[in-house]
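J.: need coordinates for the below:
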Amino acid sequence: MIEGINLSKTYGNRNVLRDISLMIPKGEFTAVLGPNGAGKSTLLKILALISKPDSGEVKIGKQSFVNLKGELKRKIGILSHSSFLYPELTAYENLRFYGRLYDVRHLEEQIISVIKKVGLLLALNEPVYTFSRGMLQRLSIARALIHSPEVIFLDEPFTGLDQQGISLLQDVLKDLKSSQKTILMVTHSFEQGMEDIDRILIINKGQIAADFPTENLQSGDLKRIYFEKVAS
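T.: Below you'll find the predicted structure:
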């Protein structure tokens, strides 16, 4: 479970988040949509314990960020706009570094498992500085999953991916959902990765403008609801 309680964040004179509260149950896959500057990535960073709110509280399960920051971070995998990869190291060396950081058991097997999922086995021993944008994104996904986190945060995960990469990521998302992982994905897309979504949040002007399940949602409904809420 992910819970944010009365979260607010200000940058300068701009209120990026304004007293947001939300709860995402264990095993739910939630997508967050909204226009540029709505506060989506800020919300994700706060829930993923990368950034502190000016006010409010974050809980993962029943544990609070205030008292158990290190322990909570072991439960979290995050894909953000920064790859958190070391370009001079190979893909294998990057995954080994993060695997050791999280004390991953059977690390060699886990490295092979996640690198296969993202389709980079043949590039395992290549230095990251030689990777294309799409390959960096795939490796970043593998890095986020190396320690089998319970909660996964994805910020625009399809960015930079070609059709093969998109297909691989969609398969990864299906596997995570079937494994009852709790997932929050920030996206601008109304299509990519949306077939497995349980719930949609629309963020506008730092607040939750809409929150609804995808069950029985018709193909045209999402766009209609989205544009109604961001125009208001």
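J.: hey, let's count contacts and neighbours off CA atoms from now on
T.: Fine.
J.: the most centrally placed residue in the chain: what's it in contact with?
T.: Nearest residue to the geometric centre of the chain (Cα atoms, centre = their mean): L154, 1.6 Å. Counting by Cα atoms under 8 Å, 6 or more residues apart in numbering, L154 makes contact with I78, L79, S80, I183, L184, M185, V186.
J.: wasn't it part of a strand?
T.: Yes: assignment of L154 by DSSP: H, G, I helix; E, B strand; the rest coil places it within a strand.
J.: before we compare anything, build this one as well:
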Amino acid sequence: MIVAQGLTKRIGSKQILKGIDFEIRPGEFVSCFGPNGAGKSTTLKILALLSKPTDGELWIDGQKADTANPVLRRKIGVISHNSLLYNNLTARENLLFYGQMYEVPHLNNRVAELLEDVGLVHVANDLVGTFSRGMQQRLSIARSLIHDPPILLMDEPFTGLDEMAKHILNSILGKLSASKHTVFLITHNFDQGLEQSDQALILVSGKIVFRCQPQNMTQEEFRQHYLASQGAFK
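T.: Have a look, this model is predicted:
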């Protein structure tokens, strides 16, 4: 579903990514770990077609990626630190707006379904500007799923969530994994990142320094690899 070959990214004199290669098969759940400044968010922006690599190639669903390709963009949902919500619209109006952009069929039913999934039916007609951080993040999850994208990219989605929102997000991730959606998750949390992952990557200083199938090792063994990989690049 996603193939990255020699991706590099430079901004001015700073090289953020240094030729990374990975492959994510259809329906695979991949978690990416690494310290701050490792290049994780930059990688996600390239996968989301929000940024172009300086060098290298990216293929999505058999097509060479292009930031101007609307067909590929429709296959991707993104959850990031920015909710991408409009504070002067209600929760329902936000989802209707994004659904209309993606020409989602039976949109009213889809909006109602997602509001139920994220536990926001009771505030569907309230302005998003009045929502707590956790409620906004829950609505952001619904926004990213409105067009049922086969690929979901997430940058630290659990940050700032209340316990209810964490439970809801874990439930949604479980459903996505079971329904064979392709998921790329950036996280610092070993529990959340390894539990459902088919593949785990460690990115340090713009390079993938370790990859594994989490089911083949304990969480403590992975933690030791993570700590060792950071020490090697200090």
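J.: farthest pair within the contacts of L154 of structure 1?
T.: Using Cα to Cα, these reach their maximum pairwise distance at S80 and I183, which is 13.6 Å.
J.: higher neighbour count, the two?
T.: Shown here are S80 of structure 1 and I183; by other Cα atoms under 10 Å, I183 has more neighbours (28 against 20).
J.: ok, back up a step: find residues that contact each of S80 and I183 of structure 1.
T.: F153, L154.
J.: quick one: the helices in structure 1, in order.
T.: 40-47, 69-73, 91-101, 107-117, 133-145, 163-178, 221-231 (DSSP state H).
J.: give the buried residues for the third one.
T.: Going by neighbour count (16 or more other Cα atoms under 10 Å), the buried part of helix 91-101 of structure 1 is A91, Y92, E93, N94, L95, R96, F97, Y98, G99.
J.: likewise for the fifth one?
T.: Along helix 133-145 of structure 1, these residues count as buried under the neighbour rule (16+ other Cα under 10 Å): G134, M135, L136, Q137, R138, L139, S140, I141, A142, R143, A144, L145.
J.: may I see these organised as CSV, with distance to L169 of structure 1 added?
T.: Converted to CSV, those look like this (distance: Cα to Cα, whole Å):
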residue, distance to L169 of structure 1
G134, 11
M135, 12
L136, 13
Q137, 10
R138, 8
L139, 11
S140, 11
I141, 8
A142, 10
R143, 13
A144, 13
L145, 12
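J.: between those, which is nearest N36 of structure 1?
T.: Among those, Q137 lies closest to N36 of structure 1 (Cα to Cα), at 20.9 Å.
J.: need the contact list for the closest one.
T.: Residues counted as contacts of Q137 of structure 1 (Cα under 8 Å, 6+ apart) are S83, P157, T159, G160, L161.
J.: could you do G70 of structure 1 as well?
T.: G70 of structure 1 neighbours (Cα under 8 Å, 6+ apart): none.
J.: under the alignment, what does it map to in structure 2?
T.: By TM-score structural alignment, G70 of structure 1 lines up with P70 in structure 2.
J.: from E163 of structure 2, how far out is its match?
T.: 36 Å (Cα to Cα, to the nearest Å).
J.: same question, D55 of structure 2
T.: From D55 of structure 2 to E163 of structure 2 the distance is 41 Å (Cα to Cα).
J.: these two: which has the busier surroundings?
T.: Using other Cα under 10 Å as the criterion, D55 of structure 2 and E163 rank with D55 on top: 15 against 11.
J.: quick revisit: using JSON lines, please lay out the helices of structure 1 together with distance to E195 of structure 1.
T.: Output for the helices of structure 1, formatted as JSON lines (distance: least, Cα to Cα, whole Å):
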{"stretch": "helix 40-47", "distance to E195 of structure 1": "20"}
{"stretch": "helix 69-73", "distance to E195 of structure 1": "28"}
{"stretch": "helix 91-101", "distance to E195 of structure 1": "29"}
{"stretch": "helix 107-117", "distance to E195 of structure 1": "19"}
{"stretch": "helix 133-145", "distance to E195 of structure 1": "19"}
{"stretch": "helix 163-178", "distance to E195 of structure 1": "9"}
{"stretch": "helix 221-231", "distance to E195 of structure 1": "12"}
